[in-house]
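Trainee: quick one, fold the following:
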Amino acid sequence: MMTSIKRFLIGRPLKSTEAGEQKLNKTKALAILSSDALSSVAYGPEQILLVLITVGVTAFWYSIPIAVGVLLLLTALILSYRQIIFAYPHGGGAYVVSKNNLGVNAGLIAGGSLLVDYILTVAVSVSAGTDAITSTFPSLHTHNVMIAILFVLFLTILNLRGVTESASILAYPVYLFVLALFILIGVGIYKILMGEVSSDLHASMGTPVAGISLFILLRAFASGSSALTGVEAISNAIPNFKEPAPNNAAKTLILMGSLLAVLFTGIVFLAYYLSIVPSVEVTVVSQIAEEIFGRSFMYFFIQGTTALILILAANTGYSAFPLLAVNLAKDKFIPRMFTIRGDRLGYSNGIIILGLASIVLIIAFEGHTENLIPLYAVGVFIPFTLSQTGMMVKWVREKPKGWAFKLIINSIGAVISLIVTIIFFLTKFTQVWPVLVFLPIIILVFHRIRKHYDAVGEQLKVTSCDPAVPIEGNVIIVPVAGITHVVENSLNYAKSLSAEQIIAVYVSFEREDEKKFEDNWKKWQPNVRLVTLHSHYRSIIGPLTKFIDTIEHKASEANYRVTVVIPQFIPRKGWHNILHNQSSLMIRTSLLYRRNVIITTVPYHLKK
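Mentor: Below you'll find the predicted structure:
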């Protein structure tokens, strides 16, 4: 039954040879890898205005030069990540660049930041999209958390079905959102040119503003730069592209940057010209759409596609998180299970862990994850800064053709990214301080995992291990609970092995049962030694393990091994297991960490 449900939700397993069919073309890749960056158009311009409104509406004209600054940073990042794509065509992005050029710890800071950031991407995006829906239908507001969890589960299952299938479904809402904003910006500019919008609504460029300061402008710039989250996702996901993967990834990156630049600039310009004032109840995009179209079909179309893109922005995390996890797992910094492909050739463990972690965040914050946006943004700009700096070191060290121009691009990107990161810490420390706690902890965990893998590898090498001590003989212990076919089956198996001695062990709770069992055993298995143990506290595990430890100690002196053969019957139906006490499982678990005890389970399958 479980298999049927799995096949219904995820689909049939794919052969390894079908991996090429799971690669993305540029159209689909743009949709699923750019959704996070493009969705930030819905809140990036608003973040700028929220800072400027503290000075006054007349300060809104500063949003234009601030937007220019954001575009310069975007250009530097796009050009830099384009270079990263060709320099590191196997993916990994900021993690690989930082590790190779700045050292392991720098790479782990970048990788750890991005892993956490992708979890935040899912939680924040889904919660924001859920808020947009429940704002339209207020009666659903009390169910925010449950709706958000359902969206996460939907995206998780969709991504488990494979990257191409998820891209085929998610491409339509993304492109509808782009179309809706192009129509909004186009009609808005047309009305301005036709004189249908009064030029008196806004303060003209260069109007003196009392109370404005460099600190406020830098803070507004940093807030607006939150629109650049998700730019790095394509460089992490190069292996998902069809061949030639680096060329296709680079073209997709340029197209994403161009779309983001046009949409971001258009929304900032319209918000300034229409003198839109940010509000808690209504978003800036919603106010612009209502001003231009009124409460018409186009208004609701724009609102609907905006809500969808905010939810689907989470899919960028689902695309990039598993691939980044693969790179970290290959370097032994996180569990190797992240390198395993699932039935549909995606890295299923990474997808599932991302979904579960996001659900935990949504529940912990009760769906109100807006306070995580600054943490989410600074978590991106730390890797931005490290990757740009890493590329600077690479060009200076290798000096390839045209390296000076490349160095200038990366230097500009590194400086601006560092400034934005510092501004976040200075202006929003109360919201971003957790990064100073979880990053050291994550790096420590990474190193502990790597240390464990190195230790295991060293111990498993035949050349480095101490020579194995020859085993001179074997003592078999069979725990028995009665005279049954299950016990008989296990004893027959034990007799087939080469053993010095077979000992059946019976643990009794009552003295009368003990005597009766011994008499019956002599008649049934006279050639097999029986040891009966009395348990004063009605525990099977305690007396049994104590006896096994005693035998093991004596056996080890003669280079003998102790093998515990555990009888276990297997019910015909899985749910029948809950009707039995599973003592065989408890015995096996308690003996698992005994160094010189070998455990063998002999199953007996029931027919009814």
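Trainee: drop to CA atoms for contacts and neighbour counts, all remaining ones
Mentor: OK.
Trainee: distance of the closest residue to residue 14 other than its chain neighbours from residue 18?
Mentor: Take residue 14 and drop its neighbours on the chain: the residue closest to it by Cα to Cα, 6 or more residues apart in numbering is residue 344, 5.3 Å away. From residue 344 over to residue 18 the distance is 9 Å, taken as Cα to Cα, to the nearest Å.
Trainee: ok, now residue 423?
Mentor: Separation of residue 423 from residue 18 (Cα to Cα) stands at 47 Å.
Trainee: and the longest strand along the chain, how far from the chain's centre?
Mentor: In the chain, taking DSSP state E as the definition, the longest strand is strand 560-570. Per Cα atoms, centre = their mean, to the nearest Å, the displacement of strand 560-570 from the mean C-alpha position of its chain is 40 Å.
Trainee: so which strand or helix has the residue nearest to residue 14?
Mentor: Take DSSP states H and E as the rule and residue 344 turns out to sit in neither a helix nor a strand.
Trainee: and for comparison, fold this next one:
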Amino acid sequence: MSWIKRMLIGRPLKSAELGEQKINKTKALAILSSDALSSVAYGPEQILLVLVTVGAAAFWYSIPIGVGVLVLLTALILSYRQIIYAYPHGGGAYVVSKENLGKYPGLVAGGSLLVDYILTVAVSVSAGTDAITSAFPSLHAYSVGIAIIFVILITILNLRGLTESASILSYPVYLFVAALFILIGVGVYQIATGRFSPDLHASLGTEVAGISLFLLLRAFASGSSALTGVEAISNAIPNFKEPAPQNATRTLIAMGTLLAILFSGIVYLAYELGVSPKAEVTVVSQIAEEIFGRGFLYFFIQGTTALILILAANTGYSAFPLLAVNLAKDKFIPKMFTNRGDRLGYSNGIIFLGIFSIILILAFEGQTEHLIPLYAVGVFIPFTLSQTGMMMKWLRTRPSGWVIKLVINTTGAAISCIVSLMFFFTKFGQVWPVLIFLPGMVWIFYKIRKHYDTVGDQLRITSCEPVPPIEGNVVILPVAGITHVVEYSLNYAKSLSPHQIIAVYVPFEREEELAFQEKWQKWQPDVRLVTLLSPYRSIITPLSKFIDTVQRKASESHYQVTVIIPQFIPRKGWHNILHNQSSIFIRTHLLLSRNVIITTVPYRLKK
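Mentor: Have a look, this model is predicted:
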């Protein structure tokens, strides 16, 4: 197993090598922007899916709606730029909300993002699989298996360390950006030279029956799903090389610029080419086929689109563990999320994310497009809270230039709040789980924190609870026969308390009891033997009752009861399945239910 682990993950890294795991702006742009950049593959499509309910003539509204999405993107980029400088140690929406709005708004933001990163992985990988099956329809029946394989591969890649995963994943991301620039450039040129007929689309300003402000807001909210992932950079500031805040800011601006260009280009091409959303073929696939046919460039665009959609999951792998670390440091989730693995990554968070993403893919059979509204609202709630938190910060501290900063954050908060409300009003059937899992997660966070606080109070030396004195030791030694294992354990017991040893034997038959007593008397006449006849063939029940009796009497004299568990260790691990594991069951039962000290004495077999 150790060899397999080394082959998959690589050699362990020293803690001193942590600085070498920091990434530069080029790699950070690739692994932290992949989620946001990949959303251009389905964001414009989400707008058209709403408008098509009125008719193809309404597609021209995608242009002003796209402009509205760009306004929101600008506000978010400027807002998160301020968050990066104000909170350079990372944490994003969780830290901002907790420090400026209070504990529970912070937990809502943190819980939303934790779930959202799981959805990021499931939705991104499933969308990438859809892009593959669009190009190769014969693979459609195997989409769930393909998606799960991709999740496992990305999980292993992230367990190998941030630097190594960034080095590998940056190439597909930049290939995707190049492919879409080619698609948009050639498409705009062909439109300008008149290759496509103006009759393919309704002209801007065409009156459309059935259109309403409510529907336009619904389309705007759906299109805003293209902005998921914008917050990831603010969560992952510790991953950047120094100066981390400046590098993170430049990466954020570069991401926003690329996202704006690619999103605008796809919306414009879809409008000019009169593309209508279809169940089996994505909008980007239709645009590429119209411009290039089903030649090399078409498959190049489909291939890079599939890759970026799959690798967008890596944004979740980069941001989820760091957010989990912040929550774990505040004692709201288990402390195991703060542990670094062999490759200095937070491996518990990475593994947890991979497992739950696979569960989601299996639960929805790879059809996770139904999760996109839930995925989007899970981002816009933290967007709203973080921007509101920054507003409170500027109003409280009033630093130089605070009015402009307040206007930026107020704009971002207002638009994010509108988008969140629109998701609830227009897609309630898909986003209602938020109203259950968010309060549920906050309750879980509260219970975990309460547990840690309670444990801390009891373990603290300054607590008022007195520690009882120990005047002596009574040793209870369960035995199953007269063997070297028992002899070795008995010698150890004599070293602890030579005059307070009680050997306990649990026979199932009277004849067995008498025979063992006779053997013991000849072998160890100086050690007291107690036999507990068990007609119902239970070992743990009579042993527990006997220990309780001894414990009550010992406590009166401030004596401690120690139970010594003899256990032989086979030379090979698989030999364990050939033997009863009574010692393990006894130890577990006593550890969880009795106030005694339990000592396991291992006896290792040589053959």
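Trainee: counterpart of the residue nearest to residue 14 of the first structure over in the second structure?
Mentor: In the second structure, residue 344 of the first structure lines up with residue 343, judged by TM-score structural alignment.
Trainee: that match - how many residues pack around it?
Mentor: When neighbours are counted by other Cα atoms under 10 Å, residue 343 of the second structure registers 24.
Trainee: over to residue 427 of the second structure?
Mentor: Residues near residue 427 of the second structure, counting by other Cα under 10 Å: 16.
Trainee: ok, it touching residue 373?
Mentor: Yes: counting by Cα atoms under 8 Å, residue 427 of the second structure does reach residue 373; the two are 7.2 Å apart.
Trainee: tell me where the stretch 451-600 of the second structure has strands.
Mentor: When assigned using DSSP state E, counting those that start in this stretch, the strands of the stretch 451-600 of the second structure occupy the ranges 472-479, 501-505, 528-531, 559-569, 597-604.
Trainee: which SS class is residue 36 of the second structure?
Mentor: Classification of residue 36 of the second structure using DSSP: H, G, I helix; E, B strand; the rest coil returns helix.
Trainee: and it, how far from residue 63 of the second structure?
Mentor: 20 Å.
Trainee: these two: who's more crowded?
Mentor: Regarding residue 36 of the second structure and residue 63, a neighbour count based on other Cα under 10 Å identifies residue 36 as having more, with 25 against 18.
Trainee: distance check, the residue nearest the centre of the second structure against residue 360 of the second structure.
Mentor: The residue at the geometric middle of the second structure, judged as the C-alpha nearest the mean C-alpha position with Cα atoms, centre = their mean, is residue 353 (3.3 Å). Separation of residue 353 of the second structure from residue 360 of the second structure (Cα to Cα): 11 Å.
Trainee: about what we covered before: OK, contacts around the match of residue 344 of the first structure?
Mentor: Applying Cα atoms under 8 Å, 6 or more residues apart in numbering to residue 343 of the second structure gives the contacts 9-13, 159-161.
Trainee: what about 7 Å?
Mentor: Shown here is residue 343 of the second structure, whose contacts under the criterion Cα atoms under 7 Å, 6 or more residues apart in numbering are 12-13, 159-161.
Trainee: filter the residues you listed down to the ones in helices?
Mentor: Using DSSP state H, residue 159 are the members of these that sit in helices.
Trainee: what's the most distant pair in the contacts of residue 343 of the second structure?
Mentor: For these, the farthest-apart pair by Cα to Cα is 13 and 159; their separation is 12.0 Å.
Trainee: so which of these two has more stuff around it?
Mentor: residue 159 (26 against 15).
Trainee: quick one: average offset of the longest helix seen in the first structure versus the second structure, please.
Mentor: Scanning the first structure for the helix with the most residues, using DSSP H, yields helix 104-136. After superposition onto the second structure, helix 104-136 of the first structure lies on average 1.0 Å away from the residues it aligns with, using mean Cα distance after the TM-score superposition for the first structure.
Trainee: tell me which residues of that helix come out buried.
Mentor: Applying a neighbour-count criterion of 16 or more other Cα atoms under 10 Å, the buried positions in helix 104-136 of the first structure are 105-134.
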